[in-house]
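What follows is a predicted structure for the sequence shown.
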Amino acid sequence: MTDSRLTPKALIIGAPRSGSGKTSVTIGLLRAFARRGIRVRGVKSGPDYIDPGFHQAATGLEGLNLDSWAMEPDLVAHLLDHAAQDTDLLLIESAMGLFDGIDGGEGRTGSAADLARLLDIPVLLVLDVSGQSQTAAAVAVGFRHYDAKVRTKGIVINRAGSERHIRLSRTAIEAAGMPVVGAVLRSDALALPERHLGLVQASEHGGIQDYIDRLADVMETSVDLDAVLSLAQPIALRRGNPAAAIPPPGQRIAIASDAAFTFLYPHLGAHWRAQGAELVPFSPLNDEGPALDCDICWLPGGYPELHAGQLSAANRFRNRIRHFAQMKPVHGECGGFMVLGTGLVDADGVRHVMTALLSHSTSFAKRKMNLGYRQVRLLGDGPLGSAGEVLRGHEFHYASVIDPGRDEPFAEIADGTGQPLGLSGGRRGHVSGTFFHAIARTTL
């Protein structure tokens, strides 16, 4: 059923590929519109868990992931409806290229193009014109005609080398019938800091607000904000159904939260709170442990390898979480899974003692990229569900398991197309962990 409330406008910000400057343009536009008093929220298509933090820093409104592969359409509708309740404008940043995804079936590829079709949202295309000029018009025309259900309505020229470069690109694109609503000159000052998993998180960026203000200044002088706003289109909301959302694993959830533990998807925390759960943060880096009156301890992903020495020295944290685990569940995802093991070898080859709640060991010195959509079938009852349940999510890490340990496996794991990848993670007593980041359940 279509919702009769006033609905926000929405616009997808896409590009032909990763590295085109989508994130910088999106963050700058978010802050520029927020300066105008517009209630604007950033959304990330796909499983990226870093960009929503920048979106929130730019707007003050919590970010959101919408993932057409990992989330059933009813869950996408539910999350979008919830996000729209206090929002005038949704800017949805594409992952990778606009049409990039996997062979997941019609409308379930994980691409931002799926959202454009499903929700009939127009696209603002960010074109990095470095190394080309008039040829950018051919790219723009290709996007306009590639899929009639994905409507590319405007172009932002990005990383132009000069005003002449802008003029050549703009003239060709507009002659091909595509409106250019902005042109941004190349500047190293606009680049976001990066590390091995992509961008440095917003919470780690000491001058984040000044940086976002600089991006907004550039957008205000280089982009026609009124033209961008005119491209956005009201979206027809429906209530959806949260049945595929991952339910809260407890009433009071002790959650590690500091520079080493940051990767909790916003929609998970929001859904848990909406269901009446309380998230009780603690900081392992400050040698804090989970509150003993909590029902479960959750160690999310993050960058424990950058803080391995400090975590190893956090004796009170280790003792407290070990005591907690004797009575109640403890679960770790990715970085949290690494900390649940016996040891973590950092990039310099130094081994650091971890909690030893599970028996595996991991190493960042022996780097191997593991990246992609994952679906798992749980092999036992636990915080993510009952044995036999299937969940969808994502894996992205460079750590290697150098000792698999002797624990029972947590799940059977497959890639996004269903190709088996073997067993994942470990279970022992009340403790479980895996490199897999859970996004949603499957009910279909």
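Yep, it's here. Numbering: from 1, shown residues only.

from here on, contacts and neighbour counts on C-alpha atoms
Fine.

is it true that residue 273 touches residue 267?
No - here residue 273 lies out of contact with residue 267, judged by Cα atoms under 8 Å, at a distance of 9.9 Å.

of the two, who's got more company?
It is residue 267, of residue 273 and residue 267, that has more neighbours when counted by other Cα atoms under 10 Å, with 20 against 15.

Okay, now stretch 45-57: how far is its last residue from its first?
18 Å (Cα to Cα, to the nearest Å).

Apart from its neighbours in sequence, what residue is nearest residue 276?
Nearest-residue entry for residue 276: residue 251, 7.1 Å, with adjacent residues in sequence omitted and distances by Cα to Cα, 6 or more residues apart in numbering.

try it against this one:
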Amino acid sequence: MAAGLVISAPASGVGKTTLTLALARAWRNSGLRVQCFKSGPDYIDPAFHAAATGRASVNVDSWAMDRGTISHLVSRGTDADVVLAEGSMGLFDGVAARGVCGTGATGDIAEMLDWPVLLVVDPSGQAQTAAAIAAGLRDYRAGVRLAGVVLNRVASPRHEALVRRALLDAGIAVFGALPRHAEISLPKRHLGLVQAEEQAEIGKLIDEAARFVAEHVDLEAVLRSAATWSPQPAASGVNVTPPGQRIALARDAAFSFVYPHMLEAWRAAGAEISTFSPLADEGPDASADVCWLPGGYPELQAGKIAANARFRSGLRAFAETRPVHGECGGYMVLGTALTDADGISHEMTGLLGLETSFAKRRMHLGYRLAELAAPMPGHQAGARLRGHEFHYSTILAQPDTPLAVVRDATGAVIAETGSRRGQATGTFFHLIAEDR
């Protein structure tokens, strides 16, 4: 039997990831087996979870996934002692229109799994009001239970005492209070945290976070607050078809945004995956029958990608006879040109006519439901694909035949339709699951 707990907060940027990593590493150091999950469409946090626990983490998403898929993914925690689900944004933040089995809010997952919520509260610039916010979250939705609170970035002992007293008066347990500690701040960039694989000292940082949290938080009390949990057998797995039998997957610092559950689903269906690095000027495996370029940070490496002639010629040769698909950053690299933050245009692979600019930045963020107008690797025309889009690049030209009719979570049709030309297809959204 495992102990299940959801880590959430009133808003983004409060310290959920740092606390999740610290708890996971501290419990792992004490001999417990810890399994993490990420609620919502985040490509980066699962890699941090894996670094902290030594076990692969996956995303669970109530807007894009059905209950059977979520149950299947969570069942990997069967042999763990502690299972932590890290939330995204605020506890009840989701989209306005319900998706497959929810709005994408962390509260959906907490209610579905019947796990209590450990709330991270940053009382900066306030005192007793922090208790009012926590009490409001506790009472907002009947099916979501609050285990208690960890305070983060308290300014002084007096500040901590004021907030603690107010929380205790409201009947909310306080498991600990963390003063400001710059040494455990995780570096960020425009799409979120700098990836775990790019941080050579990530292990030391997580160890320091674990030491710091163990010093200021009652870990035993937190563990006692978790729900005793035994997963039920899942009726179904992830509804994703592999794009091919042998998949050449671009994988390096510029091409890393791929959901772990996708790769697992491909392998579970019998597909073989070989990786190659465009940044190292490598082309796709010639024996593969499909090539997949995930998203990442090609806008930060556009000059290098443009200079890597072996990668570009190898991809073009591959696409003459076999399908190539790109997601978000991968889609941009399949295009004709990418303008970087300095306004310099770099030649891309030219498999599609797409031209994008990172100099003209505008955030594109949200769930996407696409109905394919034509086939793409792994999916037939008419398939309804659920995904998520998050990038800052602007389309300058998208001249090719649209790949799909793409709608946001409200049902409104959007301009980022994806493209198709010859054997090449691409989308700005990252695929999460196909509607059954």
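Now that the structure is in, tell me what you want to look at. Predicted model only: the values in this text are computed from it and were never measured.

what TM-score do we get after superposing?
Superposed pair, TM-score by TM-score structural alignment, normalised by the length of structure 2: 0.97. Supporting alignment: 435 aligned residues with a Cα RMSD of 1.4 Å.

wait, doesn't the residue nearest to residue 276 of structure 1 sit right on residue 273?
No - assessed by Cα under 8 Å, residue 251 of structure 1 is found out of contact with residue 273, at 9.3 Å.

so stretch 27-44 of structure 2 aligns onto which residues of structure 1?
Matched against structure 1 by TM-score structural alignment, stretch 27-44 of structure 2 falls on residues 33-50.

ugh, wrong one, I meant stretch 244-262 of structure 2
Going by TM-score structural alignment: stretch 244-262 of structure 2 matches residues 250-268.

Then stretch 111-125 of structure 2?
Going by TM-score structural alignment: stretch 111-125 of structure 2 matches residues 117-131.

What's the match for residue 155 of structure 2 in structure 1?
So, by TM-score structural alignment, residue 155 of structure 2 is matched to residue 161.

mind checking how far that match is from residue 222 of structure 1?
Applying Cα to Cα to residue 161 of structure 1 and residue 222 of structure 1 gives a distance of 14 Å.

Could you do residue 143 of structure 1 as well?
If you go by Cα to Cα, the gap between residue 143 of structure 1 and residue 222 of structure 1 works out to 23 Å.

quick one, strands of the stretch 101-250 of structure 1?
Applying DSSP state E, counting those that start in this stretch to the stretch 101-250 of structure 1 gives strands spanning 123-128, 152-160, 180-185, 194-195, 198-199, 233-234.

I'd like those as a markdown table, with mean neighbour count appended.
Formatted as a markdown table, the strands of the stretch 101-250 of structure 1 follow (neighbours: other Cα atoms under 10 Å):
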| stretch | mean neighbour count |
| --- | --- |
| strand 123-128 | 26 |
| strand 152-160 | 24 |
| strand 180-185 | 22 |
| strand 194-195 | 9 |
| strand 198-199 | 14 |
| strand 233-234 | 18 |
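
Secondary structure element holding residue 318 of structure 1?
Here residue 318 of structure 1, judged by DSSP states H and E, is contained in helix 315-325.

thinking again about what came up before, would you mind telling me which of residue 143 and residue 222 of structure 1 has the busier surroundings?
Neighbours were counted for residue 143 of structure 1 and for residue 222 using other Cα under 10 Å; residue 143 has more, 21 against 17.

Counterpart of that one over in structure 2?
By TM-score structural alignment, residue 143 of structure 1 lines up with residue 137.

Please name the residues that touch its match.
If a contact means Cα atoms under 8 Å, 6 or more residues apart in numbering, then residue 137 of structure 2 has 10, 91 as its contacts.

mind checking how far it is from residue 145 of structure 2?
9 Å.

Quick check: residue 408 of structure 1 touching residue 423?
No - assessed by Cα under 8 Å, residue 408 of structure 1 is found out of contact with residue 423, at 9.7 Å.

if I pick residue 228 of structure 1, what's in contact with it?
So residue 228 of structure 1 contacts 124, 154, 181 (Cα under 8 Å, 6+ apart).

these two touch, right, residue 53 of structure 2 and residue 26?
No - using Cα under 8 Å, residue 53 of structure 2 makes no contact with residue 26, being 9.5 Å away.

where's the closest residue to residue 46 of structure 2 other than its chain neighbours relative to residue 202 of structure 2, distance?
Nearest residue to residue 46 of structure 2, sequence neighbours excluded (Cα to Cα, 6+ apart): residue 57, at 5.0 Å. Note on residue 57 of structure 2: its distance to residue 202 of structure 2, by Cα to Cα, is 17 Å.

Give me the more crowded residue out of these two.
Using other Cα under 10 Å, the more surrounded residue of residue 57 of structure 2 and residue 202 is residue 57, with 26 against 18.

what's the counterpart of the more buried one in structure 1 in contact with, if anything?
Aligned against structure 1 by TM-score structural alignment, residue 57 of structure 2 finds its counterpart in residue 63. Contacts of residue 63 of structure 1 were listed using Cα under 8 Å, 6+ apart, and they are 41-44, 52-53, 55-56, 266.

Those: which two are farthest apart?
Spatial extent of these (Cα to Cα) is set by the pair 41 and 266 at 12.8 Å.

which residues do these two both contact?
62-63.

so stretch 181-190 of structure 2 aligns onto which residues of structure 1?
So stretch 181-190 of structure 2 sits over residues 187-196 in structure 1, by TM-score structural alignment.

Residue 308 of structure 1 looks like it's in a strand, true?
No - counting by DSSP: H, G, I helix; E, B strand; the rest coil, residue 308 of structure 1 falls outside a strand, being helix.

Which parts of the stretch 251-400 of structure 2 are strands?
Going by DSSP E, counting those that start in this stretch, the stretch 251-400 of structure 2 shows strands at 272-276, 290-293, 324-327, 337-339, 345-347, 355-357, 364-372, 384-391, 394-397.
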